[in-house]
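Trainee: sequence first, predicted coordinates after that:
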Amino acid sequence: METRELRYFVAVAEELHFGRAAERLGMAQPPLSRAISLLERRLGATLLERTSRAVVLTEAGSVLLREARAALDAVAAAEQRTRRAALAASGQAGVVLATKAGASNELLAKLLDAYAAEPDSVAVDLLLCGIGEQEHMLRDGRADVALLHLPFDSTAGFDTEELVAERQVLVLPAGHPLTAREQVRTAEAAGVAGLPLARWPRRDGTYPDGPGPEVRDQAQLYQLIALGRACCVVPESVRSQLREDVTTVPVLDAPPVTTVIAWPPHSRSRAVAGLVRVATRLTSGPAPRAIGAA
């Protein structure tokens, strides 16, 4: 299969409409339909059930969609990393660090300052991401290294070093009755609190089911909480960034959030190695293994 065919199929599978997919790809619909039919004949499998009213993925189509996304991501990552390697060899590239906006602010500031003081440091380009985006940026090659947060982000396929673990807190409107408590349990977050938990989008842009409002960024989230429309559970380090009209209570049984620094296992970047070394030194972690070592 060619990457062109995979892109065509992913567009149709995501849009479930040949017209919209063709518009997204910037091509006419008939050649797109022919390309998908040719792909089905070559694979010997029906990928899409077509009717006059709808296009539906078959089981085989769902498998190919998953695999095609992974393959296209891998191709994009290879292109990105090859270009960055060429720039690094010519002395024109720094290191790209991806991190979730508003997360680990104190650690991030200390890391950037400490790394800048290293004699062999290079420029650090910072990518401030939305929820879960930093993992994807690391996978597709837009970032060289990232700060990820367990258990929310996946570290599968990356080399990592744990930096810091912290408890979680419930964010409530200032003056809420629960703020008089020293701590609460997870079940009380949306129960006794009487406020629904806000819902963040999944990676595909859809929202999980639930009574809480859909949110897209932290400013929107904290305004809804201040107005008494929602609550949320976040890492304790977020406290320093909160508005005066919201407050927090520790959540006794919430799993700790562990911040890790992650990088591709095949990385040979001295800049990434230096950044990892400084990060682990700052957090008093064990000496990191050599990047690029077996």
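Mentor: Sure, I can see it.
Trainee: alpha carbons only for contacts and neighbour counts from here, please
Mentor: Noted.
Trainee: how far does stretch 23-31 sit from its chain's centre?
Mentor: Offset of stretch 23-31 from its chain centre (Cα atoms, centre = their mean, to the nearest Å): 30 Å.
Trainee: try stretch 24-35
Mentor: Distance, stretch centre to chain centre, for stretch 24-35: 31 Å (Cα atoms, centre = their mean).
Trainee: how long is it end to end?
Mentor: 15 Å (Cα to Cα, to the nearest Å).
Trainee: ok, now stretch 223-241?
Mentor: First residue to last in stretch 223-241 (Cα to Cα) measures 13 Å.
Trainee: mind listing the helices for the stretch 101-250 of the chain?
Mentor: For the stretch 101-250 of the chain, applying DSSP state H, counting those that start in this stretch gives helices covering 105-116, 133-139, 186-189, 218-226.
Trainee: can you lay out those helices as JSON lines showing mean neighbour count and distance to residue 24?
Mentor: Formatted as JSON lines, the helices of the stretch 101-250 of the chain follow (neighbours: other Cα atoms under 10 Å; distance: least, Cα to Cα, whole Å):
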{"stretch": "helix 105-116", "mean neighbour count": "15", "distance to residue 24": "37"}
{"stretch": "helix 133-139", "mean neighbour count": "22", "distance to residue 24": "22"}
{"stretch": "helix 186-189", "mean neighbour count": "16", "distance to residue 24": "42"}
{"stretch": "helix 218-226", "mean neighbour count": "18", "distance to residue 24": "30"}
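Trainee: which of those helices sits closest to residue 159?
Mentor: helix 133-139 (11.5 Å; Cα to Cα).
Trainee: got another one to weigh against that:
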Amino acid sequence: MDSRELRYFVAVAEELNFGRAATRLGIAQPPLSRTIQQLERRMGVTLLDRTSRAVALTTAGEVLLHEGKRALSALTAAERRAQRAGGANLVLTMKPLSDGGLLEKMLATFAADPAAVDVEIRICGIGEQATLLREGEVDVALLRFPHDEPDGFAYQELLTEQDVAILPLTHRLADRKSLTMADLSGEVLPRWPGRPPNGGPLVRDSAQLLQLISLGRAIALLPASVLHHLRTDLTSVPVVDAPSSTLAIAWPEDTRSRPLAALVEAAVTAAGGRAR
């Protein structure tokens, strides 16, 4: 099948209405219906159950919708990456406060490399880096494991940090020299996008999180490097048994780019290590 047929089928499968799908695609309904019928004949399966009142997906249709959306996303990402490869810069995405204190040194090291190009920094919301990279919107991303998903990416680990507790200065535990996770039992923790409800406020960016902590509405466990950016009305306390996270620089695994390779090398140098 070609991408046009797949795009037509996905529109019908999502709308479950040929008229709405035709409007969405900007075409007339009869050629849309013929295309779906031709697709079914060629595949030898029924994709849609049609009655005078409704359209429903068959089991085969459900599978093609799932796989078809992935295929169309991959095609779009490939087009964007090809367009980006012809450009004269790299786009790096990261969420706020998440560079482990490495970004400035990394960019300075990269700028001295003969392969250097301009680097655009795109600050995104919490958990958005992998999506932007997967969809071809950016060339490279700073991810945090285990919070971000590395499937489909090549990556280089840069540093591992233990979390610290971020508290308002007025918090009952703010004057402690150290804490344990048991000390934080019963405290309100934020809920990150895509995670199950936990009774805490949904947080989409770091500025929102720090404001909620300042107001006493939550506390947070964050990598120790956020101390470089901490507001004066907040404090941090080490948590001796807190989880740790690993900062990594990631890129599409099939990418071949000398500037990108040089940027990865610069990131490893900034972290004080060697690329593997």
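Mentor: Great, that's in hand. Because the structure is predicted, anything quoted here is derived from the model rather than measured.
Trainee: which residue, other than its chain neighbours, is closest to residue 61 of the first structure?
Mentor: Counting by Cα to Cα, 6 or more residues apart in numbering, the nearest residue to residue 61 of the first structure once its immediate chain neighbours are dropped is residue 47, at 4.0 Å.
Trainee: kindly report the same for residue 89 of the second structure.
Mentor: Among residues not flanking residue 89 of the second structure along the chain, residue 118 sits closest, at 4.7 Å (Cα to Cα, 6+ apart).
Trainee: tally of neighbours for the one you found?
Mentor: A count of nearby residues for residue 118 of the second structure, using other Cα atoms under 10 Å, gives 13.
Trainee: got it, and the one 3 residues further on?
Mentor: As a burial measure, the neighbour count of residue 121 of the second structure was computed by other Cα under 10 Å and equals 15.
Trainee: alignment lookup: it to the first structure.
Mentor: Residue correspondence to the first structure (TM-score structural alignment): residue 121 of the second structure is matched to residue 126.
Trainee: do residue 146 of the second structure as well
Mentor: Counting by TM-score structural alignment, residue 146 of the second structure lines up with residue 151 in the first structure.
Trainee: pretty sure its match contacts residue 257?
Mentor: Yes. Between residue 151 of the first structure and residue 257 there is a contact at 6.5 Å, judged by Cα atoms under 8 Å.
Trainee: those two: which is more packed in?
Mentor: Using other Cα under 10 Å, the more surrounded residue of residue 151 of the first structure and residue 257 is residue 257, with 19 against 12.
Trainee: coming back round to it: how far away is the match of residue 121 of the second structure from residue 64 of the first structure?
Mentor: 34 Å.
Trainee: and residue 44 of the first structure, by the same measure?
Mentor: Distance of residue 44 of the first structure to residue 64 of the first structure, computed by Cα to Cα: 13 Å.
Trainee: and for the two, which residues touch both?
Mentor: The contact sets of residue 44 of the first structure and residue 64 do not overlap (Cα atoms under 8 Å, 6 or more residues apart in numbering).
Trainee: what about the two, which has more around it?
Mentor: Using other Cα under 10 Å, the more surrounded residue of residue 44 of the first structure and residue 64 is residue 64, with 19 against 9.
Trainee: ok, now which ones touch that one?
Mentor: Counted by Cα under 8 Å, 6+ apart, residue 64 of the first structure has contacts residue 47.
Trainee: which SSE is immediately downstream of the strand or helix carrying it?
Mentor: According to DSSP states H and E, residue 64 of the first structure maps onto helix 59-89. Going down the chain from helix 59-89 of the first structure, the next helix or strand is strand 95-100, by DSSP H and E.
Trainee: what's the angle between that following strand and helix 105-116?
Mentor: Relative orientation of strand 95-100 of the first structure and helix 105-116, computed by axes from the mean of the first three to the mean of the last three Cα atoms, to 10 degrees: 170 degrees.
Trainee: rewinding a little: wait, the match of residue 121 of the second structure sits on residue 100?
Mentor: No. At 10.3 Å, residue 126 of the first structure and residue 100 do not qualify as touching, with contact defined as Cα under 8 Å.
Trainee: quick one, strands of the stretch 101-250 of the second structure?
Mentor: All strands of the stretch 101-250 of the second structure, identified by DSSP state E, counting those that start in this stretch, fall at 118-123, 140-145, 153-168, 220-223, 234-238, 244-252.
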